[in-house]
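Colleague: Sequence below, structure please.
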Amino acid sequence: MSTFQGLEIAKTGLFASQQALDLTGHNISNANTPGYTRQVIDLSAIAPSSTFGMYDQWGKAIGHGVNVDGYRQIRNQYLDMQYRRENKTLGEWETKSETLSAIESIFNEPSDSGIRTVLDDFFNSLQELSKNPESLTVRAEVRERGIALTDTLNSVYQHLDDKENELNNTIVSRVSEINSYADRISKLNNEIYRFELTGQTANDLRDQRNLLVDQLSKIVNITTYEDSNKNFRIDIGGQALVDGNNAYTMSVDEKGAVKWDLAGTDVNPSSGILKGLLDMRDGDGTNGIKGIPYYKEQWNMLAYNIATVFNAAHKVGYGLDNTTGVNFFNITGSYNPSVEYAHDIKVSSEILADNGLQKIAAAGDAASLPGDNSNAIKLIALRDQGVVGLNGASFDDFARSLISNLGVDAQQANMMKQNQDVMVKQVDLNRQSVSGVSLDEEMTNMIKYQKSYAASARMITTMDELLDTLINRMGVVGR
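Modeller: This is a model prediction of the structure:
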């Protein structure tokens, strides 16, 4: 074997160890980089060549040293898929939990300003009216409690309406975010494709892309593919969001529907933050999905029935001024689902007028004025009376049931969110155990490659000494 060939072998070991140390340093430097995946160096022995082979004194072939085949990511695709699958479910339940908690805060039960307390105060004022039907002071209290009741119905409905608008704005923002992710991923696809034409693997660019895909998976359900030509694709429900270096955008139309810009078809996410937002913005109780529209409708039903049932009983009574047929609230007519009763309900203009206190109908018979309280007693009885329009429930029972069911839904959503959060963290922990950088392991590798480098350097020194002996110390006889 040629001594010069021995130098070449040692040189390959030196270079391989140097590259391995560089890669170890790269891993250590990125130990805390989000989305970074641990890389390892792939080494292989350089086989002896029949043309330029090296042979020992016994004619046995010797290899040419070591070759660096490349740098490989340690990544488990199954764990990536599992993480994204669980992450989309987490995104959906986080959104639903936050929204339902916000609705609970809007109803503000139990509290001094909640609907049940305000209803109690209103009927309690009627109780005082039945005791002293002639008192203008008591009548003023009834009117003020009626105003407080309508104000509460108005306020809750307005806050629900505001929350619905907020959800719609958030949907627009999230759709824009999805488009941004699609654009960035498509550009990375192009960079990765061009880089890997050289035969190398774009590990760090792939890490950046995988991190974006992880983040996108929480917003909307996605499916990823990479074919043999390394064309990377992301689908949402069978429709391409990203296909190679092409990104397909979506937008929210004037009716609030999310549509693909190119195809014009609806985007129907099955999970993720976007699914949660759409369910909470549009859920009217159909298929068990109870969002803002459901609670607005229930609130409208309560407001309508309070007004019409109370009006029906109030109209047959008589005021101090002998008037009859006066509505206490301004809501009349048959129920219409498109009317925002809870938003519009007020104490009637007749009752709010300067002489309105005298029109509060406490008496059941004009002949018994001013001390008759028989109609006031009938009005009080409405507190516990079942109402056909509320499925036989009283006003208080309907409100209590609505708020109680909301609490159950919010609790369930929060439980689902917490369970999913644990699941996502566990899957991510499993991913990190495979793909994450272990500083202990990297320190061990650093020592290993450092020793290997030193040994290769020592081999070169030894070869240098051999060459020095051959060149400078042999054949000196006769000089």
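
Colleague: switch to C-alpha atoms for all contacts and neighbour counts from now on
Modeller: Will do.

Colleague: Can you name the residues in contact with stretch 312-330?
Modeller: If you take C-alpha atoms under 8 Å, 6 or more residues apart in numbering as the criterion, stretch 312-330 is touched by 134, 307-308, 310-311, 345-351, 358-366, 369-370, 375, 378-379.

Colleague: swap in stretch 426-435?
Modeller: 37, 38, 73, 74, 75, 76, 79, 80, 82, 83.

Colleague: Repeat the analysis, applying 6 Å as the threshold.
Modeller: Residues outside stretch 426-435 that contact it (C-alpha atoms under 6 Å, 6 or more residues apart in numbering) are 37, 38, 74, 75, 83.

Colleague: which among the residues you listed end up buried?
Modeller: For the contacts of stretch 426-435, a burial check counting by 16 or more other C-alpha atoms under 10 Å picks out 37, 38, 75, 83.

Colleague: quick revisit: drop anything exposed from the contacts of stretch 312-330.
Modeller: Judged by 16+ other C-alpha under 10 Å, buried ones among the contacts of stretch 312-330: 134, 307-308, 310-311, 345-348, 350-351, 358-366, 369-370, 375, 378-379.

Colleague: Please provide the structure for the following sequence as well, for comparison with the first:
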Amino acid sequence: MSIASSMHNALSGLNAASRAVNIVSSNVANAMTEGYASRSLELSSRSLDGAGSGVFVEGVRRQADDILIGDRRLTDAAVGYDSTKSQFLSDLEGVIGTPDKAGSLSGRIANFESALIGAASQPDSEARLSAVNDAANSVVSHLKTTSKNIQQARIDADQNIGQQVDKLNIGLKQVEQLNSKIQEAATRGVDPSGLMDLRQKTIDQMSSILPMKQLPRDNGMVALMTTGGAIVLDGKAAEFEFSPVNTIVPEMTLASGALSGLTMNGQPMRTEGDRSPIRGGSLAGEFEVRDQLAPEAQVRLDGYARDLVERFQDPALDATRAPGAAGLFTDAGAAFDPLNEVALSTRLSVNASVDPAQGGAVWHIRDGLGAAVPGEVGNSNLINDLVDAMTAARTPASGGFSVAARSSAGLAADLLSTISADLSAAETQKSFSMSQNETLKQLEMSQGVDTDAEMQKLMLIEQAYAANARVITSADEMIQTILNI
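Modeller: A predicted model of the protein is given here:
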């Protein structure tokens, strides 16, 4: 080997060592950077006419486990979906209230029954009759508040959908642009690892919204497809469209056209069920809250309100009422029509004839809603009938309840029990998803930058650099000796 070729080989070694030092320093500096993947230098031996000709830097390899990252992203979506459902059901359970809370629906129903029993024991007491009116209004107020919260949850879900759609459109456009830059860098022979890190972080930010699979394309580019089969990026980013509203009432549904659906590139997308292209992420969860969970809760609440109204609207209960007149609980002051059940809980009110706040008098509770003048103050027959109406076993006519007959208190307990059972199932699924997600995150982190290994690598680079430098020094000394001859 000639002195010149020795110097050439050593110079190539110095160049490789210099590149390796830069990579090690970048790895160590970004050991805690989210989305950063460890780099390594790809080297190969070079030969010329069968003789060694130094080392050749093939490029920089970005060490990322795409399969593990893909699995973790799917669990991000699962956590987003399960958390959205769980949060709604938890809030709903809190609004209705568990039986141990005085302000719960069950607690207010119990207070109403107690007030009726107290009034029956002393029907001449205006204070006890007033307590019945106050307890009845408390039940009405709670049902209205619950309904208002259900509709607010739908509004919040609708607004969240709009925000997530905007975030998706921005993220997909950024990935499209990063794809182009990565392709350009690969064509020019420039290391695109930094751009790939940014692309991975951008996709990660969307992973909880929409479950997506990453597919490789030429020159380092990627395509994105949902687990439901919708291609959201392949060269060009898809564009989602959604129009949020400012107000939602129980009558407003997606099917009626009062609420916006989701479109991709102008084409409507199915947003519910296992066949939905967006199933499994927080976006699907928000649609489920807006279009399924909350409306189902409203139907159950209206079913309970109907049962309450019909218990006291029985024509045989109060002989003083005109045929077809409203009972103690009314539909906005009128008798309840079974054909107009939707949103009944929002219109529920206590009969004006017994409510002093509406110009009525509490003695109507004792003497009858249609009584013209007060009757015998010691007569508790009607009040006892009201107590019997509350406690009678009755099969609810609507609301999706089982056909079992039960009292008003029993039906209130069933309403809460159904929600609590759904919440328990959602919390269990959420715990599983979060545990799986945390495990995959730990595995992903374990494959990140190992600073101990990088320090060991740095020592080897230092030795290689010193060895190559020594070769150059020796070659220089040889040349000087020859020149001095």
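
Colleague: Superposing both, give me the TM-score.
Modeller: TM-score of the superposed chains, computed with TM-score structural alignment, normalised by the length of structure 1, equals 0.88; 452 aligned residues with a C-alpha RMSD of 2.6 Å.

Colleague: Redo the contacts of stretch 426-435 of structure 1 as JSON lines? Include secondary structure and distance to residue 222 of structure 1.
Modeller: Formatted as JSON lines, these follow (DSSP: H, G, I helix; E, B strand; the rest coil; distance: C-alpha to C-alpha, whole Å):
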{"residue": "37", "secondary structure": "coil", "distance to residue 222 of structure 1": "21"}
{"residue": "38", "secondary structure": "coil", "distance to residue 222 of structure 1": "25"}
{"residue": "74", "secondary structure": "coil", "distance to residue 222 of structure 1": "23"}
{"residue": "75", "secondary structure": "coil", "distance to residue 222 of structure 1": "19"}
{"residue": "83", "secondary structure": "helix", "distance to residue 222 of structure 1": "12"}
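
Colleague: rewinding a little: looking at the buried ones among the contacts of stretch 426-435 of structure 1, spot the one nearest residue 230 of structure 1.
Modeller: The shortest approach to residue 230 of structure 1 among those belongs to residue 75, at 16.4 Å (C-alpha to C-alpha).

Colleague: Trace the closest one over to structure 2, please.
Modeller: The equivalent of residue 75 of structure 1 in structure 2 is residue 64 (alignment by TM-score structural alignment).

Colleague: Aligned to residue 204 of structure 1, what sits in structure 2?
Modeller: Using TM-score structural alignment, residue 204 of structure 1 pairs with residue 194 in structure 2.

Colleague: tell me the secondary structure for residue 191 of structure 2?
Modeller: Using DSSP: H, G, I helix; E, B strand; the rest coil, the structure places residue 191 of structure 2 in coil.

Colleague: ok, now how distant is it from residue 218 of structure 2?
Modeller: According to C-alpha to C-alpha, to the nearest Å, residue 191 of structure 2 stands 15 Å off from residue 218 of structure 2.

Colleague: OK, contacts around the most centrally placed residue in structure 2?
Modeller: In structure 2, the centroid-proximal residue (C-alpha atoms, centre = their mean) is residue 84; its distance is 2.8 Å. Neighbouring residues of residue 84 of structure 2 by C-alpha under 6 Å, 6+ apart: residue 285.

Colleague: Which of the helices or strands spans the aligned residue in structure 1 for it?
Modeller: Aligned by TM-score structural alignment, residue 84 of structure 2 pairs with residue 95 of structure 1. Applying DSSP states H and E as the criterion places residue 95 of structure 1 in helix 77-107.

Colleague: Pull out the buried residues from that helix.
Modeller: 79-81, 83-104, 106-107.

Colleague: got the contact list for the equivalent of residue 351 of structure 1 over in structure 2?
Modeller: Aligned counterpart of residue 351 of structure 1 in structure 2: residue 354 (TM-score structural alignment). The neighbours of residue 354 of structure 2, taking C-alpha under 6 Å, 6+ apart as the test, are 360, 361, 362, 364.

Colleague: quick one: which helix or strand includes residue 25 of structure 2?
Modeller: helix 3-29.

Colleague: no, scratch that, I was asking about residue 416 of structure 1
Modeller: Going by DSSP H and E, residue 416 of structure 1 is in helix 395-435.

Colleague: what stretch of structure 2 does whichever helix or strand comes after that helix fall on?
Modeller: Next along the chain after helix 395-435 of structure 1, taking DSSP H and E as the criterion, comes helix 439-468. Mapping helix 439-468 of structure 1 onto structure 2 (TM-score structural alignment) gives residues 451-480.

Colleague: buried set for that stretch?
Modeller: Result for stretch 451-480 of structure 2 [16+ other C-alpha under 10 Å]: buried residues 454, 458, 461, 462, 464, 465, 468, 469, 471, 472, 475.

Colleague: Stretch 2-16 of structure 2 too?
Modeller: Applying 16+ other C-alpha under 10 Å to stretch 2-16 of structure 2 flags 6, 7, 8, 9, 10, 11, 12, 13, 14, 15, 16 as buried.

Colleague: With stretch 189-207 of structure 2 instead?
Modeller: So stretch 189-207 of structure 2, judged by 16+ other C-alpha under 10 Å, has buried residues 192-193, 195-207.

Colleague: Can you say which of the contacts of residue 354 of structure 2 are buried?
Modeller: 361, 362, 364.

Colleague: what secondary structure does the first one sit in?
Modeller: In other words, residue 361 of structure 2. coil.

Colleague: Excluding covalently adjacent residues, which one is nearest to it?
Modeller: Nearest residue to residue 361 of structure 2, sequence neighbours excluded (C-alpha to C-alpha, 6 or more residues apart in numbering): residue 354, at 4.8 Å.

Colleague: any idea how far the one you found is from residue 452 of structure 2?
Modeller: When residue 354 of structure 2 is compared with residue 452 of structure 2 (using C-alpha to C-alpha), they lie 81 Å apart.

Colleague: what's the answer for residue 313 of structure 2, then?
Modeller: Distance of residue 313 of structure 2 to residue 452 of structure 2, computed by C-alpha to C-alpha: 79 Å.

Colleague: Then residue 126 of structure 2?
Modeller: In terms of C-alpha to C-alpha, residue 126 of structure 2 sits 83 Å off from residue 452 of structure 2.

Colleague: one step back: rebuild the buried residues of stretch 2-16 of structure 2 as a markdown table, extending it with distance to residue 225 of structure 2.
Modeller: Below are the buried residues of stretch 2-16 of structure 2 laid out as a markdown table (distance: C-alpha to C-alpha, whole Å):
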| residue | distance to residue 225 of structure 2 |
| --- | --- |
| 6 | 53 |
| 7 | 52 |
| 8 | 49 |
| 9 | 48 |
| 10 | 48 |
| 11 | 47 |
| 12 | 44 |
| 13 | 44 |
| 14 | 44 |
| 15 | 42 |
| 16 | 39 |
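
Colleague: Right, I'll call it a day here.
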